[in-house]
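K.L.:
Fold the following and give me the result.
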Amino acid sequence: MKLVAPKSFTLEGGSKAVLLLHGFTGSTKDVKRLGTYLQKQGYTVHAPMYKGHGGTPEELLETGPEDWWNDVVAGYNHLKDAGYEDIAVVGISLGAVFSLRVGEEFPVKGVVSMCAPIKRDSTDGLFDRLYDYAKIYKSFEGKTRDEIIAELETLKETPKGSLNDIQRITKETCEDLHEIKAPLLVMQGSLDAPIYQESAPFIYNSIDVNDKNIIWYKESGHIITTGKERDKVCEDVRYFLDHIDWSIAN
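P.N.:
Next comes the predicted model:
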């Protein structure tokens, strides 16, 4: 069965825009609920779909974080070219790393980091994420158990240079956190893996701005935008966006 990959989406609302970023092996489906909610609250939302994501795991490994970062930059420019001067950036997981990097390199009104693995110092766990994604994807394709096992074994032998690149781009972003001058919201699931729980306070303490907050979600794991507390996540993002000063010049 040929699966249809999720796509980038733009939801037009008011003059204030939000760049919304998904994570590694994820897709715009992970942030669609949040995007739709923010549109109803008067925000224009654009969520780019990264190259290689939403398709086969083999296709994903043919791309890398520089490709995905280029999609993020294209998403930011998409909003700019559409006439939106006031932009905040919101991301989850690797998308949160990208949201922090956007805050380091581009004028933004606010930065929201959800479950960012900024303290990642190795590729441990990255292939596990890809492997789990592959099992689910191949199952949805309707492949037999033997076919899935054989393809997963082949996947283990596939070059994985892009995973090393994820570690590198995360490290570079971590080193430049002091460059962020916009208001900051850090959001973290309390049931998430240790690397993410360690990263949340590190990000909060590394960014020297007066307007910042950190929120923990006691019943949530990693993808908090689709977890038990997803409604509260939406409300907290909206509250942050409503209360930052959009009038300050970038």
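
K.L.:
For the rest of this, base every contact and every neighbour count on C-alpha atoms.
P.N.:
OK.

K.L.:
Could you pull out the helices in this structure for me?
P.N.:
Assigned helices in the chain, in chain order: 29-40, 57-61, 65-81, 94-105, 126-140, 145-157, 161-175, 194-206, 230-243 (criterion: DSSP state H).

K.L.:
Let me know which of those is tucked in deepest.
P.N.:
The highest average neighbour count among the helices of the chain, using mean count of other Cα atoms under 10 Å, belongs to helix 94-105 at a mean of 25.

K.L.:
mind checking how far it is from the chain centre?
P.N.:
9 Å (Cα atoms, centre = their mean, to the nearest Å).

K.L.:
what does that helix contact?
P.N.:
21-24, 69, 72-73, 89-91, 108, 110-118, 170, 173, 176-182 (Cα atoms under 8 Å, 6 or more residues apart in numbering).

K.L.:
And for stretch 200-211?
P.N.:
By Cα under 8 Å, 6+ apart, stretch 200-211 touches 115-116, 118-119, 177-184, 186-188, 212-214.

K.L.:
Can you flag the buried ones in these?
P.N.:
115-116, 118-119, 177, 179-184, 186-188, 212, 214 (16 or more other Cα atoms under 10 Å).

K.L.:
And the helices of the chain: which comes nearest residue 17?
P.N.:
helix 65-81 (7.3 Å; Cα to Cα).

K.L.:
Please identify the residue most distant from the middle of this structure.
P.N.:
In the chain, counting by Cα atoms, centre = their mean, residue 146 sits farthest out from the average C-alpha position, at 33.3 Å.

K.L.:
For stretch 150-165, measure first residue to last.
P.N.:
Start and end residues of stretch 150-165 are separated by 27 Å (Cα to Cα, to the nearest Å).

K.L.:
Another for comparison:
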Amino acid sequence: MKVVQPKPFTFQGGDRAVLLLHGFTGHSGDVRMLGRFLEKNGYTCHAPIYAGHGVPIEELLHTGPEDWWDDVLKGYEHLKSLGHSKIAVCGLSLGGVFSLKLATEAEVVGAIPMCAPTIADHQDRLKAGMMARAKEIKQLEGKNEEQVAEELSALEKEPFTVLERSKKLIDGIGEQLDLVYAPTMIAQGRLDKMINTDSATMIYKNISSEEKHLQWYEKSGHAITFGPEKDQLHEDIYAFLQGLNWES
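P.N.:
Next up is the predicted model:
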């Protein structure tokens, strides 16, 4: 079976633009439902895919935060090239970290980090998630049980230096939260077992934004954009975006 490789998307819904950023080992599908919702409500949305994502995990190991950040910047510039001078940024997990980073380095109307880690104590869970994702992809490719086991065994022996580099990225953003001045909505699933949920409170307390809001979703886990409260999340994000200053 051939696995269809995910692609970036651009949904053109209006003059206001939102850059949507996916999570670690994820792809644009992480934020597609949110993008379609915002498109229907008058927003143009673009979601890039970082290098090494949406492909076998073996390829991800040969990329790193610098490559992914470059793709975030290219996504931001893509919206600029479409004529959007005012852009908000919204990201899940790693995408939420990049949302905060973008708010420190570029002009954004607002930032929406969702389940974004700023306390990097989840490396073991990340590796376990990578191995689970690798197994899923190999099974979808139609490989037999023995072949999957052999390839996973080989993958397990690879140096996962990408995790240490990701930790440095997260720690770095955690130390620069005071440089975030844009209006910010922090969304966090109460049942998130992947990251340290104290990150949400850390972001709220340390960013310099005059307009900031921390919203907990009591029934949601880490993949909040797929969770049982995704419709409420969509509505909350829309309300936040509507309250931003989009005037030139």
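
K.L.:
Would you pull the TM-score for this pair?
P.N.:
Superposed pair, TM-score by TM-score structural alignment, normalised by the length of the second structure: 0.97. Supporting alignment: 248 aligned residues with a Cα RMSD of 1.2 Å.

K.L.:
Centroid-nearest residue for the first structure?
P.N.:
For the first structure, the residue sitting closest to the mean C-alpha position, by Cα atoms, centre = their mean, is residue 95 at 2.0 Å.

K.L.:
how close does that one sit to residue 190 of the first structure?
P.N.:
19 Å.

K.L.:
Return the residues in contact with the closest residue to residue 160 of the second structure other than its chain neighbours.
P.N.:
Distances taken as Cα to Cα, 6 or more residues apart in numbering place residue 61 nearest to residue 160 of the second structure, at 6.5 Å, with adjacent residues excluded. Listed by Cα under 8 Å, 6+ apart, the contact partners of residue 61 of the second structure are 52, 160-162.

K.L.:
What count of nearby residues applies to residue 56 of the first structure?
P.N.:
17 (other Cα atoms under 10 Å).

K.L.:
Over to residue 106 of the second structure?
P.N.:
11.

K.L.:
Let me know the distance separating it from residue 207 of the second structure.
P.N.:
Distance, residue 106 of the second structure to residue 207 of the second structure, by Cα to Cα: 15 Å.

K.L.:
How about residue 221 of the second structure?
P.N.:
24 Å.

K.L.:
same question, residue 200 of the second structure
P.N.:
Applying Cα to Cα to residue 200 of the second structure and residue 207 of the second structure gives a distance of 11 Å.

K.L.:
same thing with residue 135 of the second structure?
P.N.:
Residue 135 of the second structure is 38 Å from residue 207 of the second structure, by Cα to Cα.

K.L.:
and what of residue 122 of the second structure?
P.N.:
22 Å.

K.L.:
Would you mind finding the match for residue 175 of the second structure in the first structure?
P.N.:
Correspondence of residue 175 of the second structure to the first structure, assessed by TM-score structural alignment: residue 175.

K.L.:
tell me the contacts of that match?
P.N.:
Residue 175 of the first structure neighbours (Cα under 8 Å, 6+ apart): none.

K.L.:
circling back to that earlier point, aligned partner of the residue nearest to the centre of the first structure in the second structure?
P.N.:
For residue 95 of the first structure, the residue aligned by TM-score structural alignment is residue 95.

K.L.:
Skipping adjacent residues, who's closest to that match in space?
P.N.:
residue 21 is the one closest to residue 95 of the second structure (Cα to Cα, 6+ apart), at 4.5 Å.

K.L.:
counterpart of that neighbour in the first structure?
P.N.:
Match for residue 21 of the second structure (TM-score structural alignment): residue 21.

K.L.:
Its match: how many residues sit nearby?
P.N.:
When neighbours are counted by other Cα under 10 Å, residue 21 of the first structure comes out with 30.

K.L.:
Let me know the distance separating the residue farthest from the centre of the first structure from residue 21 of the first structure.
P.N.:
Residue 146 of the first structure is 35 Å from residue 21 of the first structure, by Cα to Cα.

K.L.:
go on, residue 124 of the first structure?
P.N.:
In terms of Cα to Cα, residue 124 of the first structure sits 22 Å off from residue 21 of the first structure.
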